[in-house]
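> Just to be clear, the model below is a prediction. Sequence and coordinates:
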Amino acid sequence: MKKLASTIMLQGTASDVGKSILTAALCRIFYQDGNNVAPFKSQNMSLNSYVTLDGKEIGRAQGMQADACFTVATTDMNPILLKPKQDMVSQVVVHGKPYKDLDARSYRELYLHTAEGIVKESLLHLREKYDLIAIEGAGSPAEVNLKDSDIVNMRLAKWAEAPVILVADIDRGGVFASIVGTLEILTPEERDRVCGFIINKFRGDVSLLQPGIDWLEERTGKPVLGVIPFLHHIGLEDEDGASLDTKIKSTVKGEHQLDIAVIKLPRISNFTDFDPLLDELDVHLRYVSNLEEWGNPDVVIIPGSKNTMQDLLFLREFGIEDKILEYVEQGGFLLGICAGYQMLGKRLLDPNFYESDVSEIEGLGLFPMETTFVETKRTERVEGNALIFTSMLGEQEHSGENVISNDVEGYEIHMGITRFLQPVQHAFEIRLTGHKDHSFHNDGVLSENERVMGTYIHGILDNDILRRSWLNRVRWNKGWEAKEVESSYRNQREEAFERLAEHVRKYLDMKKVYQIIEEGSK
């Protein structure tokens, strides 16, 4: 019988200390060193999703980590995904498919025991298939009110026979207190499982930190395995909205940059759709949550949402809907993706209350369509062609005929079915990736003046030629010259993995990490 894979686990003193990115770094380093490695996170709470090749939904971070180590992402890598839908209510996604909506108490009291079995089974599958599993914890292992039913931190580490490295974020302050405090709350058995610390996001002269490191090691009897300097512009996806407020912080619009404003919906999802815009030198990307932040945008984007109807009501209540309609009437460029696309229609219908507690509301009315929410969620990878006017390629005149501009790839995650009330100009023709059915179907809508577009396709801006064509259409409207494709999002993402791995390997004692893994597997 084949020996089960060795394991190593990163846990944090708090959320957003960098566990996801450091796990991705270890996945790439382990791969570089010749290991057959896979990531694992038992339960993830995130609205940033990743669609597997077989059309299942997992946390974006685990998909990204699988990409880091060149393995195919599966639901075993994240068997339980919680997608916050309302205050205290989340959609529970089990092995990539929606199970049901549960409030926090119901989930803990009625489902966690079942979830525990699912987690153990998935972990076993991975340990039978791979040689090394890089496990990411969730939040903090020191949440005393959750420890008895924990399936994400120390109890999971025990099931996985995993040595634990504790990650702390020095950028938020109190790093030594957070480490010592976490250890104090753990049981003696749990403390023994912690084999060392990583101090993450350090800025400054590390020699000034050394007295604190010496004190910590003497106090705990455990080594600091690395002090990882803050790495700017990592270029990889964020796990969830915890880092959204600081992702684009105090940036200033430069000369000849397009000002692109993304509406920061209360339940925004898959905001990783806009990461490729951060690498475009002629783009200034920002998030807008109220009218005071509106400014004078060249493009407005309505992103995805976990609760389309409630977030549309948010736009209505705070006057943002009227501002969007005024902006479009004045010739502004508007892009709606997934939920944002659904909002552009005439009506949103939810007769069985799958989406919210509202049965019907009016949409923005920009496209002749209505969307009805159904029980079945569509999660598919798609590929196809962009059907756009030639002027979107930067030409100043065009015949008015549609052209196929380039191939596109992306993925869909939505519960609504959209029906058109009259003929429209579709934006894309797509088919399912790797599916036996090779037939194409239409997706999205492009307005007659080419300035308003909607689509169900997440990741649409990952496509370099299409992204540049769309930006050039906006540039042309401002009287600016078109630009050539200057950045390849996929190439830059691969370079980001390599840069991250090089950075972490430089500052982390990998010899000691491998020693910890080896001792833990005995």
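On my side now, so go ahead.

> When you work out contacts or count neighbours from here on, use the C-alpha atoms and nothing else.
OK.

> E190 - nearest residue in space that isn't next to it in sequence?
Nearest in space to E190, with sequence neighbours left out and distances taken as C-alpha to C-alpha, 6 or more residues apart in numbering, is M154 at 6.5 Å.

> in the helix or strand hosting A24, what counts as buried?
Per DSSP states H and E: A24 is located in helix 19-32. For helix 19-32, a neighbour-count test (16 or more other C-alpha atoms under 10 Å) marks 19-31 as buried.

> One more to weigh against that first structure:
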Amino acid sequence: MSSIMIQGTTSSAGKSMMSMALCRIFSKDGHNVSPFKSQNMSREFTYTEDHKKISVAQAIQAVAAGKRPQTQMNPILLIPDTNTGSKVLLHGEEVGLMEAREYFEYRKSLKETVRSTYDELHSSHDIVVIEGAGSPAEINLRQDDIVNMGMAEMADAPVLLVTDIDRGGAFAALYGTVMLLEPHERRRIKGLIINKFRGDASLLDSGIKILEEKLGIPVLGIVPYAETQIADEDSIVEGSKKEFHGESGIDSLQMEIDRFSEIVRDSLDMDYIYSLLGEIND
């Protein structure tokens, strides 16, 4: 059994979509795959077969992996209710409404829940694709972290760091994110991904060379900007398509997942990514 984690330099860098694509790629290659995001903050959720709530992003990743959505894939869901508070759901059921400081204190008690839930998935799948939240460089939130580097350490997972170049400042975002991490955290980052690029990718060659020399971490590929009917679900994205397709739209969803995952497969060094997984027990 193996795992790999996708983290981002910012919210909406493309973590959800990249995780979805890897779920589909690994699944198509014959592996038993599950998505996992320990904690997701989102207003967009759907229901599992036992009528528990799960974020739309993990539900779509489940479809990409050929699985039914289940709460183990997203054990903690935070649904923003006010500017400072959220409804807290544990395994799909509401625990209560908490202000940020109250939740950060409560979060300390959730580490073992996250660990045991992840261990369940890990023991029953060939590969678990773990998605982070926001950015691991949010150093004010590092203590008791259970969703970024704290999660990577629990899973002992290699990390791929993705950035959105369409926003600008991608090289600074990658460099700054890595350098704000502790040395043992930096060592977990095994590859960098430049996402949402428009234009001639060769124009990035000199910048990539400098970045790789400074960080000692390879850039695994440049993923072109791709319009899809699948929302890059994130609490920062407003006004985009974010509904879960459900059974009625499953065929079109599958086609979109296939299309985007092939773009990712063609763009990234998948041989290198597979090498990070080590031996997979089929």
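Arrived safely, thanks for sending. Predicted model, so just to flag it, every value in this text is computed and none were measured.

> hmm, back to that, which residue numbers in structure 2 go with the next helix or strand after the helix holding A24 of structure 1?
On the C-terminal side of helix 19-32 of structure 1, the closest following helix or strand by DSSP H and E is strand 37-40. Aligned using TM-score structural alignment, strand 37-40 of structure 1 spans residues 33-36 in structure 2.

> So which residues of the stretch 1-150 of structure 2 form helices?
Under the criterion DSSP state H, counting those that start in this stretch, the stretch 1-150 of structure 2 contains helices at 15-28, 56-64, 100-107, 111-124, 149-155.

> try the stretch 151-282 of structure 2
Counting by DSSP H, counting those that start in this stretch, the helices of the stretch 151-282 of structure 2 are 170-180, 183-186, 205-215, 250-267, 270-277.

> Looking at these, which is nearest to K67 of structure 2?
helix 250-267 (12.2 Å; C-alpha to C-alpha).

> And that closest one, what's buried?
For helix 250-267 of structure 2, the neighbour count (16+ other C-alpha under 10 Å) marks 253-254, 256-258, 260-261, 264-265, 267 as buried.

> Specify the stretch among the helices of the stretch 151-282 of structure 2 that is closest to L89 of structure 2.
helix 250-267 (26.3 Å).

> Would you reformat the helices of the stretch 151-282 of structure 2 as TSV and include distance to M73 of structure 2?
Below are these laid out as TSV (distance: least, C-alpha to C-alpha, whole Å):
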stretch	distance to M73 of structure 2
helix 170-180	26
helix 183-186	24
helix 205-215	32
helix 250-267	18
helix 270-277	20
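
> So for G92 of structure 2, which of those sits nearest?
The nearest among the helices of the stretch 151-282 of structure 2, by C-alpha to C-alpha, is helix 250-267 at 22.4 Å.

> what does the closest one correspond to over in structure 1?
Going by TM-score structural alignment, helix 250-267 of structure 2 sits over residues 490-507 in structure 1.

> tell me the SS of the nearest residue to E383 of structure 1 once chain neighbours are set aside?
Once flanking residues are discounted, E383 of structure 1 sits nearest to E409: 4.4 Å by C-alpha to C-alpha, 6+ apart. Look at E409 of structure 1: counting by DSSP: H, G, I helix; E, B strand; the rest coil, its state is strand.
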